[in-house]
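Trainee: all I have is the shape, not the residue letters:
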């Protein structure tokens, strides 16, 4: 029995997995541009050409896949900033009915340039995510999301958030990116050996955007870098499996807390409701991201475990025993108070990147 080459005219089945640890990728429909190279250890991406004719290092998978069930995209990376030229890397998705060449270096391989003459962006682009150290795409160290565009039109900036420590990392640091696209929301998380639980970098609701940002029926994926080198390993593009548990949030109250001195601030009280889809869930965790200076209110009492209180940017709480189970048709309410540094920091109280997961027995 012989292996068959994937048909580029047919949607690729998910998951798509590429270790990039061989001289050739598993899927033959990858196209390299600029300083893109499969070196037998990883995917290498760096700019090629002169300053007046930069071509971002790009790897483009010219085979479409369906996002109908939602997508989860994972990869490991390492990157350093060379003086004056290392800028960052990006991931982009285009309409699967089209193919494309790289976008501009100024647009981190996705968008068109600002300068005249305009260097085109990609063809039929849907979204581009820029992970910038000091990039024309993102400004100073930050993550940015560009919207739909085609060649010299579109590519509006939809979101930009500062990332104080940037995206430089060695392989020893275990840097990892995860992009989750489900139910009309896009979220991006970064994790590492030092922070395995990860941190949320981006969270946006596409349902609030104009129709031009509607998700195409099929997509194609590209990875790009400006400057360099950026190295990629262990890419996986997978359909999102339906979780065994879900969580919903509700704000039930808020007030100013003026005592004690070490716990003053604006308190928002929540009920987080856990629901099981089909079978009982015994051991679970809830996690979400909070603004700087926010933590679980030390004045509250609770029956669950507080694994992370929020002062590092993430709250993680978990089941304390095998008695607080989640049963089908019997949701489990979890009361929680957060102490924000101010009412302005609390905003409308929405918890970002809220997830509930089943975990193994502690």
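Mentor: Perfect, I can see it now. The shown structure was predicted, so the numbers you read here are calculated from the model rather than taken from an experiment.
Trainee: every contact and neighbour count from this point should use C-alpha atoms.
Mentor: Will do.
Trainee: how about the strands in the stretch 51-200 of the chain?
Mentor: Counting by DSSP state E, counting those that start in this stretch, one finds strands in the stretch 51-200 of the chain at the ranges 57-65, 71-79, 88-95, 125-132, 142-146, 149-150, 153-154, 157-162, 176-182, 185-191, 199-205.
Trainee: for those strands, which one sits closest to residue 168?
Mentor: Of all these, the one in closest proximity to residue 168, counting by CA to CA, is strand 71-79 (5.2 Å).
Trainee: and for the closest one, what's in contact with it?
Mentor: Residues lying outside strand 71-79 but in contact with it, judged by CA atoms under 8 Å, 6 or more residues apart in numbering, are 167-171, 174-182, 228-240.
Trainee: figure out how far it is from the centre of its chain.
Mentor: Averaging C-alpha positions (CA atoms, centre = their mean, to the nearest Å) puts strand 71-79 9 Å from its chain's average.
Trainee: swap in stretch 39-47?
Mentor: If you compare the mean C-alpha spot of stretch 39-47 with that of the full chain, they lie 22 Å apart, counting by CA atoms, centre = their mean.
Trainee: circling back: distance to residue 21 added to the strands of the stretch 51-200 of the chain, as JSON lines?
Mentor: Written out in JSON lines, the entries for these read as follows (distance: least, CA to CA, whole Å):
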{"stretch": "strand 57-65", "distance to residue 21": "15"}
{"stretch": "strand 71-79", "distance to residue 21": "12"}
{"stretch": "strand 88-95", "distance to residue 21": "20"}
{"stretch": "strand 125-132", "distance to residue 21": "23"}
{"stretch": "strand 142-146", "distance to residue 21": "27"}
{"stretch": "strand 149-150", "distance to residue 21": "33"}
{"stretch": "strand 153-154", "distance to residue 21": "36"}
{"stretch": "strand 157-162", "distance to residue 21": "32"}
{"stretch": "strand 176-182", "distance to residue 21": "16"}
{"stretch": "strand 185-191", "distance to residue 21": "21"}
{"stretch": "strand 199-205", "distance to residue 21": "27"}
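Trainee: quick one: residues contacting the nearest residue to residue 236 once chain neighbours are set aside.
Mentor: Nearest non-adjacent residue to residue 236, counting by CA to CA, 6 or more residues apart in numbering: residue 17, 4.5 Å away. Each residue near residue 17 by CA under 8 Å, 6+ apart is listed here: 26, 234-237.
Trainee: please tell me how far residue 17 sits from residue 72.
Mentor: When distances are taken as CA to CA, to the nearest Å, residue 17 and residue 72 turn out to be 12 Å apart.
Trainee: could you do residue 121 as well?
Mentor: Here the distance between residue 121 and residue 72 works out to 25 Å (CA to CA).
Trainee: count the residues that sit near the residue lying closest to residue 103 once chain neighbours are set aside.
Mentor: Counting by CA to CA, 6+ apart, residue 103 lies nearest to residue 121, which is 3.7 Å off, once chain neighbours are set aside. The tally of other residues near residue 121 (other CA atoms under 10 Å) stands at 28.
Trainee: alright, now check it against this:
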């Protein structure tokens, strides 16, 4: 049989699986998701992908789940992989969660065999019997609200308990909670991460466990096949799976930095750094961000290192930056924006890195930066009140734009003030004007800024009453004026020397 190619994607939201090699057995059915059991007693359902996929470069299995019951929630569900050269019937019911064998009775007789060629089964166990002797040897006994790992086994033999950890609250969740599990098998080591909408980076339940070196484990097979299974007894729950992705793992951590505090009208910058720590490449990584609506005049840049290549960036519907990341490469993305001069409060910028063909196994692949914004003692906004071509005198030709700058005092009367903003190259205050205010830098002083200041007397800013300052800016041409935005415009109160 031809191997499945990564990524293997199955939403389970349609009437039939997109891959014809899926087999649904027992109570398993498609009902808007893969429903392994309904919320009813004595059910057992299995979904098995009878098509091999490579294990040589590692594999990561991501999926969303929902487990909801009307009473005591049980038993649980299981994800397992077997040797890809084999095929299998469902494993044992009840405590075995469809992977290992089931023992019952005084003598502990096997009443239902486990899977064929099993390599590992990860049980997400609410009721607690996957860790008991009913499901195989060496377990600690019944442990409710537990994730447990059983190793290699074949029908009536094996399935040793390897490791497990308590999970407060277990695995009960509705779809609205955004519950998600990620299982990675890389270089013979197992990692299990549990996340939800309130904790998108997730919690490591099992961290880099040496599965290949564990007691009773056989050699890592060249290929895997996978299955899901769940069961109920007197304790019941509906166990549902959707949005499955099986892909190559890549470790792409994201770091995000931004200002903790700022003033309204400030121009602020966020920095996002994403790396590829391996083991596989990520040619189609995407860095995305949710930009606060209080930011305008957005600018984004991207710089790649050690072979990373940045694609075409956009901020039309949030930050979107495609990045090709070979192993050991890094990309740094910078987003700049101006805070609404009238805003006061708090906003948050969020970012994440993902890939449509790889599974990101980084401990931190999403991040957020929160900025507290207060209105300054003196704030400034502007409106454009006119623009025209200036053809005389000869040394002052260009495109003239007239701005009304609106100064406002927040708390007290401001007698002396200063306004400054970043001037585009070869742009300056109109040299033919004789303004009533003091010009500290008309844009030609080499600082890259225009700076104007209140005169020695008069023109104070009274709280509750705006002071209008008209300013005419001379651009080299209409094209150079662009959208006529005054970048990094700000105002401040100054004291007398």
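Mentor: Done, it's in. Being a predicted model, the structure only gives us computed values, none of them experimental.
Trainee: hang on, the earlier thing: figure out which of the strands of the stretch 51-200 of structure 1 is closest to residue 277 of structure 1.
Mentor: Residue 277 of structure 1 lies closest, by CA to CA, to one member of the strands of the stretch 51-200 of structure 1: strand 176-182, at 17.2 Å.
Trainee: now the closest one on structure 2. Mean distance?
Mentor: Taking mean CA distance after the TM-score superposition for structure 1, the mean distance separating strand 176-182 of structure 1 from the aligned residues in structure 2 is 0.9 Å.
Trainee: residues making contact with that strand?
Mentor: Contact partners of strand 176-182 of structure 1, identified using CA under 8 Å, 6+ apart, comprise 69-77, 186-192, 240.
Trainee: what range in structure 2 matches that strand?
Mentor: Correspondence between strand 176-182 of structure 1 and structure 2 is established over residues 180-186, with TM-score structural alignment as the criterion.
Trainee: related to what we said a few turns ago, now the contacts of strand 176-182 of structure 1: which count as buried?
Mentor: Among these, those classed as buried by neighbour count (16 or more other CA atoms under 10 Å) are 70-77, 186-192, 240.
Trainee: from those, which is closest to residue 135 of structure 1?
Mentor: Minimum distance to residue 135 of structure 1 across those is 17.4 Å, recorded for residue 77 (CA to CA).
Trainee: just list the residues touching the closest residue in space to residue 105 of structure 1 that isn't next to it in sequence, thanks.
Mentor: Of all residues not flanking residue 105 of structure 1 in the chain, residue 56 sits nearest, at 5.4 Å (CA to CA, 6+ apart). Residues counted as contacts of residue 56 of structure 1 (CA under 8 Å, 6+ apart) are 33-35, 45-48, 102-105, 108-109, 224-227.
Trainee: do the same with residue 112 of structure 1
Mentor: Residues touching residue 112 of structure 1, when contacts are defined by CA under 8 Å, 6+ apart, comprise 103-104, 106, 118-122, 151-153, 155.
Trainee: that one -> structure 2?
Mentor: Aligned against structure 2 by TM-score structural alignment, residue 112 of structure 1 finds its counterpart in residue 101.
Trainee: now do residue 237 of structure 1
Mentor: Matched by TM-score structural alignment, residue 237 of structure 1 corresponds to residue 246 in structure 2.
Trainee: wasn't residue 28 of structure 1 part of a strand?
Mentor: No: assignment of residue 28 of structure 1 by DSSP: H, G, I helix; E, B strand; the rest coil gives coil, placing it outside any strand.
Trainee: ok, the aligned residue in structure 2 for it - how many residues close by?
Mentor: Using TM-score structural alignment, the equivalent of residue 28 of structure 1 in structure 2 is residue 20. Other residues within reach of residue 20 of structure 2, judged by other CA under 10 Å, total 10.
Trainee: with residue 255 of structure 1 instead?
Mentor: Neighbours around residue 255 of structure 1, by other CA under 10 Å: 12.
Trainee: and the aligned partner of residue 152 of structure 1 in structure 2, how far from residue 228 of structure 2?
Mentor: In structure 2, the residue paired with residue 152 of structure 1 according to TM-score structural alignment is residue 156. Distance, residue 156 of structure 2 to residue 228 of structure 2, using CA to CA: 20 Å.
Trainee: these two: which is more packed in?
Mentor: With neighbours defined as other CA under 10 Å, residue 156 of structure 2 and residue 228 compare such that residue 228 has more, 27 against 19.
Trainee: leaving out sequence neighbours, find the closest residue to the residue mapped onto that one from structure 1.
Mentor: In structure 1, the residue equivalent to residue 228 of structure 2 is residue 223, according to TM-score structural alignment. Of all residues beyond its chain neighbours, the one nearest residue 223 of structure 1 is residue 91 (4.6 Å), with distances taken as CA to CA, 6+ apart.
Trainee: which residue in structure 2 lines up with the one you found?
Mentor: Alignment of residue 91 of structure 1 against structure 2 is given by TM-score structural alignment, with residue 79 as its counterpart.
Trainee: pretty sure that match is touching residue 118, no?
Mentor: No: checked against CA atoms under 8 Å, the pair residue 79 of structure 2 and residue 118 is beyond contact range at 11.2 Å.
Trainee: which one of these two has more residues nearby?
Mentor: Counting neighbours by other CA under 10 Å for residue 79 of structure 2 and for residue 118 shows that residue 118 has the greater number, 30 against 23.
Trainee: quick one, what contacts that one?
Mentor: Applying CA under 8 Å, 6+ apart, we find residue 118 of structure 2 in contact with 80-83, 99, 151-154.
Trainee: switch the cut-off to 10 Å
Mentor: Taking CA atoms under 10 Å, 6 or more residues apart in numbering as the definition of contact, the neighbours of residue 118 of structure 2 are 80-84, 86-88, 91, 99-100, 150-155, 158-159, 218, 224-226.
Trainee: map the residue nearest to residue 236 of structure 1 onto structure 2.
Mentor: Residue correspondence, TM-score structural alignment: residue 17 of structure 1 in this structure matches residue 9 in structure 2.
Trainee: with structure 1 superposed, average distance for the host helix or strand of that match?
Mentor: With elements delineated by DSSP states H and E, residue 9 of structure 2 resides in strand 8-10, which encompasses its position. On superposition with structure 1, the average gap between strand 8-10 of structure 2 and its aligned counterparts reaches 0.5 Å (mean CA distance after the TM-score superposition for structure 1).
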